[in-house]
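# I'd like to go over a predicted model; first the sequence, then the structure.
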Amino acid sequence: MDASADATALIPWELVGTITPPGLLSLVIIMILTGRLIPKATYDAAQRARDQWQRTAEMLRETNQVQAQTIEKQTSVGDTVIKVMSSLQKGGGEET
């Protein structure tokens, strides 16, 4: 459910025609205090922060993927070095 549906649920529609200016002001104050009504600048700042976090998370995901590929390559190089060293030890390791 989106925020606008939540805000409209708070409005007593049967009393809208009879609501007085102080009643309307009270309703707005209650909505502000409960976080149902926020300034557009605050909403925009929250959206920008959310978008920044999403971009950062995507960048970290890509970095982790590259690191995983690099580690895999290094592991295969390490295995090759171990095999070469083992064969040198088995062969006596004599230099000519």
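It's in.

# only C-alpha atoms for contact and neighbour calcs from this point on.
Noted.

# how far does the longest helix seen in the chain sit from its chain's centre?
Across the chain, the longest stretch assigned as helix under DSSP state H is helix 40-90. Offset of helix 40-90 from its chain centre (CA atoms, centre = their mean, to the nearest Å): 17 Å.

# could you say what helices and strands it packs with?
Contacting helix 40-90 under the criterion 3 or more CA pairs under 8 Å, 6 or more residues apart in numbering; DSSP states H and E is no other helix or strand.

# adding another structure so you can compare the two:
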Amino acid sequence: MLQGGAAGLLALVVLLILTGRLIPRRTYDDVREERDMWRAAFRESEAARAVEHEHAVTAVEVGQTAVQVLRALPTPEGWTMLRRIRAWCGRSRRVTPGQQAARSALYRAECDRLEAEGRAPVAAEVARELRALRVENHFAERIRLSLEGGR
């Protein structure tokens, strides 16, 4: 037969064991059992995550619908329901002097903006007249310079 057959076969078996290609049956069964356990845990986790995702999507849709409904409901004073709820929630807080000053400045700025918008047509007319005068003066100056021998 083969020379050194038993010794070669023993060397091959030892080599396979040392490289990890040949393992005992018990180790193989343990690894297989652990693999199956992790697969089951993963599938269960994915199923739970899918259910959570469905619930989150539903909750977001319900929240968006509620916000739209609250925004659409006017009250007698012209406030929307969402603004009224925000006002009710904020009633317990006191307004600081800085907040009062900021509100006052904002009110004054809004009044000034409305006043400026009211003056816009008059300002546009004055600007148009000034442009026309500048063009007339420009040409008059050029004519005067050309008559005097300048450029």
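Perfect, thanks for sending it. Not measured: the values here are computed from a predicted model.

# remind me, longest helix of structure 2?
Max-length helix for structure 2 by DSSP H is helix 97-148.

# quick one: it aligns where in structure 1?
Using TM-score structural alignment, helix 97-148 of structure 2 lines up with nothing in structure 1.

# what helices or strands is that helix leaning on?
The contact analysis (3+ CA pairs under 8 Å, 6+ apart) places helix 97-148 of structure 2 against no helix or strand.

# off-centre distance for it?
Chain-centre distance of helix 97-148 of structure 2: 40 Å, with CA atoms, centre = their mean.

# do the same with stretch 19-35 of structure 1
Taking CA atoms, centre = their mean, one finds stretch 19-35 of structure 1 lying 34 Å from the centre of the chain it belongs to.

# count of residues packed around residue 12 of structure 2?
For residue 12 of structure 2, the count of nearby residues is 12 (other CA atoms under 10 Å).

# then residue 74 of structure 1?
A total of 12 residues lie near residue 74 of structure 1 under the criterion other CA under 10 Å.

# to which residue of structure 2 is it aligned?
Going residue by residue (TM-score structural alignment), residue 74 of structure 1 aligns to residue 59.

# tell me how far that match lies from residue 53 of structure 2.
10 Å (CA to CA, to the nearest Å).

# got it, and residue 20 of structure 2?
42 Å.

# the two: which is more packed in?
residue 53 (12 against 9).

# spit out the contact partners of the more buried one.
Going by CA atoms under 8 Å, 6 or more residues apart in numbering, residue 53 of structure 2 touches no other residue.

# what about residue 22 of structure 2, which SS state?
coil (DSSP: H, G, I helix; E, B strand; the rest coil).

# what's the match for it in structure 1?
Per TM-score structural alignment, the equivalent position to residue 22 of structure 2 in structure 1 is residue 37.

# the residue nearest to its match when sequence neighbours are not counted - how many residues pack around it?
In space, and not counting its chain neighbours, residue 37 of structure 1 is closest to residue 31: 5.3 Å by CA to CA, 6 or more residues apart in numbering. Using other CA under 10 Å, residue 31 of structure 1 has 16 other residues around it.

# ok, residue 132 of structure 2 next?
So residue 132 of structure 2, with other CA under 10 Å, has 12 neighbours.

# any idea how far residue 74 of structure 2 is from it?
51 Å.

# also residue 7 of structure 2?
95 Å.
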